[in-house]
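> Make a model of this:
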Amino acid sequence: MLQDGKLYIGTSRNPDDSLNKGEYLELKFGNRHGLVTGATGTGKTVTLQVLAESFSSAGVPVFCADIKGDLSGIAAKGEPKDWVTARAEQIGFTDHGYTQFPVIFWDLYGEKGHRVRTTIAEMGPLLLARLMNASEAQEGVLNIAFKIADQANLPLLDLKDLQAMLNYMGEHASELSSQFGLISKASVGSLQRGLLVLEQQGAEHFFGEPALEIRDIMRTSHDGKGMISVLAADKLMMNPRLYATFLLWLLSELFEQLPEIGDPEKPRLVFFFDEAHLLFNDAPKVLVERVEQVVRLIRSKGVGVYFVTQNPLDVPETVLAQLGNRVQHALRAYTPREQKAVKTAADTFRPNPAFNAAAAITTLGTGEALVSTLEGKGAPSIVERTLVRPPSARVGPLTDQERAGVIATSPLAGLYDKDIDRESAFEILSERARQAAEAEAAKKQEEERARTGAQEGSAGGRWSLPGFGDKPADSRTTSGTRPKARSGYQRETVIETAMKSVTRTVANQLGRAIVRGILGGLKR
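Sure thing, here's the model as predicted:
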């Protein structure tokens, strides 16, 4: 429900359970980011749906991931349920009605929505190294691969392009190392094995063309509502690193492509990052710094980022400090870490003298939360214990037939469903390798012909010069027949002819001298 530029979240209540006042999120502060936390089963998904519906009604496009499939029901009209009716009556939500919202379904595998892809080049070496769990040395090789691809005009679009690039680097490691730095064949081999693992995990579906256009997740419907892009993530969650890397890539693309607009009256897009702890688990420092930078600066692009996770400790303090709008559902406090999480969550709120926030967090019921949003000049409001309003769309998944109908009537139907495989690094390097192989084969044939000719020319101790051969032999065998011709005709060379002439001349002169000596002796 939108009221004077504010999104209705729910109604707070006093410690004596009497209703207090409505709790709102001011639309102009929607790009100041937010956090929705709470243990499993406390109502985080319903709160996410309520916020998505509210932003959509205000004309703000939304992107969110559907981890369990429950969020898909936002595309269908809500249905009267006992708890929905009871909650609406309890908080005095008289404007509550049942409706549906414009939805675009996405799926990396193309099974439950439009295919969503990016290219290797757009992913970049940093996120790719994170996806492959690469070491520092391997990340260095990846950076060199991207550098060589840029200089040689070798587009890196899909996994086979990167595989071909790594093969090329391994074969020419010595000469490339002198120009770009050490390229270890061991690192190249490790990266190639990493690509094989990614392919087995289905990452080849994610890399390729047509790549996702950012404008297609920032659409509005014909009636002015923001389109809600829902990413089917139930299968994707089988590879949590791919899931987290994809969402971080999408955030980075938004940051890089959208222009600066300052503080708009309403966000241009709201991005919900569910299971946010997956983004930061075992993340290297450079990646956490990247996330912090994006979250801090993307606000001026008009994009609001809302992290959804179980424990506030899942989000680094440097990122947590950027999240101005907070919805805290119940937490359990059985272990020291959980007790620390409760204290951390309570300390991030502006205190309310009417109750103890730390004590309240452990006693909140399902659908109840501590809420604090930015107000006035951007200061956080006093934390209130709030009953979250019920959604207006269906709470629960769509059927397969309903989902297929939404996909078929989508404004993007047919746009991303077919793969495009244009000429890129794989094809270019394969053609170069083919040409090099043909040239090498021709060179070997030429050398073989030259070697064979040299052996034939030197037969019998005779000399031969290139381009000149022996005269055909005219001698006959003892049987009176010509001998079988050998490969190529034997021809006398110029040198052989000259030497034979000299030999005959010397022989003749020597013969005449001998004859004269004999005859002279007889005369005496």
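
> From here on, just use CA atoms for contacts and neighbour counts.
Noted.

> Just the helices from the stretch 351-500 of the chain, written as ranges.
Using DSSP state H, counting those that start in this stretch, the helices of the stretch 351-500 of the chain run over 357-361, 400-408, 425-457, 494-523.

> next up, for comparison:
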Amino acid sequence: MGFDGAVPTAERLAQLRAQAAQAKAEAAEAKALAAQAALEAAEAATQTRAHNVSAHVVSSPGGVAATVPISYRPTSSETPTPTTPPVPPPPPAPHVPPAPAHHPAQQLLPFGTHMTQTKPSPHTANNPTLIGFDAQSMNQHGLISGSSGTGKTRTVQVISEALSFAGVPVFIADTTGDASGLALPADTHSPNTTHSAHTPNFPVEFYSIGGTSVGVPIRSTVCDFGPILLTRALGLTAEHEHGLDAVFKWADKNGLPLLDLKDVVAVIHQLTSPDRRTPAQYFGLADVPSADVLLRAIESLRAQGGEQFFGEPSFDTKDVVRQSGQRNALISILELSSVHFLPNLYSAFFLWLIADACQTLPRTRQHTRPTAVFFFDEAEFAFSHASPRFIKQVVATLEKARMHGILVFFVSSSPHNLPVEVAAQLRHHIHHGVRGSFDSDAHIRFVSRALPTFPYDVGALLQTLPRGHAVVSISDSSGIVTPGVWTKVRMPQTSIGSAPPSFIEHHVRSSPGYQRYGTSVDNYSAHEMLAARIAQEQATQQQRLYQDTSKDDLIREAKQVYKSLASTKKKKSKKKNMKQRFDGEFEALLKIAGSHVSKEITRTFLGTRQHK
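From the prediction side, this is the model:
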């Protein structure tokens, strides 16, 4: 009701004053209610953050302290919950402080910056909230997933740097060669820089499987590998594993060391040879066709270059889990460009390396920092056509590794292809973007199940995440997985991309490991021992043949020949002359036979004593 221009009466003025007073009171009450609601929301957000965030302090440039949460979940007051987030443009690079100073008690592993849609979380203008791993609670295996080109190698690089800085040895199985940049500082990544000017910030060793590429060769004897892993390396089924079990059993029983593949071939030939048939209780393959399957699988592995892995000198896993003696822990990089051609050998090698490292390192307490961390790239190849027994062995090995402080991170572009039993062992999750592919839907479903609590539409976000961004969900010391956090991975301190081949070769040739493992050695083993035994058996048979032919047998045979020849002669004169001539030949024959028999007996007698 407004003013119509007429002169108001006293009653009308009183009415207007009452209405104005009532409106003012209502406005004040609404404002008070709004302020009270905002206060309650702020207090609830503070309590939620105090419950969900375990913070550490990292000194940043200028002495400003930056809060680094171990796990962080955005509140509703800070972050809206869109069902389909818009495609974010490349966000401005936030200020990320450098890694903390090296100290034995330092347990923080900085990883990246917490993001809210296209911007860093707005807690402070210059120091946004950072995401990091607490080494004390980092006692679970993990998974790093994402399509090619989304930043998985960068994530491995950043975590490896932080672990090395904290004194934890790292082993990286690299299929792209990009991890070799860890050997070079970030500011020297230039085509005009020569390897003589490179001064690595982290001690790095380069390895290869059996010398198939540039790197210190890693080898293992067949005996150390065992029948289960050899079955996997040959790509055989569980049925043929029993045959290999028998090969190992018979070789152990007869003291035949199995060092390389030619030793296995020699034992199989020995067991299946018709004239040297071994009783069935010592050999599981009674039929020759089954043995032929083993021989064909071994020949196929040889043709692909896998034979170089088996032999001596056998690699000592202490060399990859040892302390470098320098400021930072050792980072070992295994070049695996041929993993696509040898997936079975790769998976068997991975399991052998972890199991052998468990025998090297002692058991640790549950809530201590890891003793070693292994990264295995292209993990989906390790389980292609894997048998249930092999998967069971992998799960058992992973469980045992945790008891020894050994953590394993699988790096995969197809995490949904990992066995369910293995995926259940992986509690730390870092998921990069998913690009268009035929199995992207399965990839997204896998991540959605792994991240049950996440404030965004997982499928839409994964398809729009920029390179270097990831959704991070980690496990605390009790094994509880925290909610997912959108994170921008920090830039590594080392070079992004592959190191020059000339630098890697120079680095390998000057490595102490190359002096120890660089040259293969063909020691005396089952192949040579069986060949010597066969030669000895043949010599013994010949000696027995000569021994059985006595001098009396030779004389009797000679008389029969004489009678036969004498009866054919009809003339007396000729018969007499022939008798005289034959007697002379016969006496010469006896002399030769006696001399021959005496020599064979003497040689056999001395040979037997020498063998005794």
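
> on that earlier part again, just send the helices of the stretch 351-500 of the first structure back as CSV, with mean neighbour count and distance to Thr37 of the first structure too.
Shown next, in CSV, are those (neighbours: other Cα atoms under 10 Å; distance: least, Cα to Cα, whole Å):
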stretch, mean neighbour count, distance to Thr37 of the first structure
helix 357-361, 19, 11
helix 400-408, 15, 28
helix 425-457, 14, 44
helix 494-523, 11, 98
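
> Nearest to Asp70 of the first structure, out of those helices?
helix 400-408 (12.3 Å; Cα to Cα).

> one step back: quick one: closest of the helices of the stretch 351-500 of the first structure to Glu256 of the first structure.
Here helix 425-457 is closest among those (Cα to Cα), at 24.7 Å.

> among the helices of the stretch 351-500 of the first structure, which is nearest Asp158 of the first structure?
helix 425-457 (9.0 Å).

> Which elements pack onto the closest one?
helix 159-171 (3 or more Cα pairs under 8 Å, 6 or more residues apart in numbering; DSSP states H and E).

> If you count neighbours, what's buried in the helix it packs on?
Neighbour-count burial for helix 159-171 of the first structure, counted by 16 or more other Cα atoms under 10 Å, picks out Leu159, Lys160, Asp161, Leu162, Gln163, Ala164, Met165, Leu166, Asn167, Tyr168, Met169, Gly170.

> Let me see the contact set for the second one.
In this structure, Lys160 of the first structure makes contact with Phe426, judged by Cα atoms under 8 Å, 6 or more residues apart in numbering.

> Aligned to it, what sits in the second structure?
Aligning on TM-score structural alignment places Lys160 of the first structure opposite Lys262 in the second structure.

> Then the last one?
Alignment note: Gly170 of the first structure maps to Thr272 in the second structure; criterion TM-score structural alignment.

> Return the residues in contact with that match.
Thr278, Val288, Ala291.

> From Thr11 of the first structure, how far off is Thr363 of the first structure?
Thr363 of the first structure is 17 Å from Thr11 of the first structure, where distance means Cα to Cα, to the nearest Å.

> neighbour-wise, which of these two wins?
Between Thr363 of the first structure and Thr11, counted using other Cα atoms under 10 Å, Thr11 has the larger neighbour count: 23 against 14.
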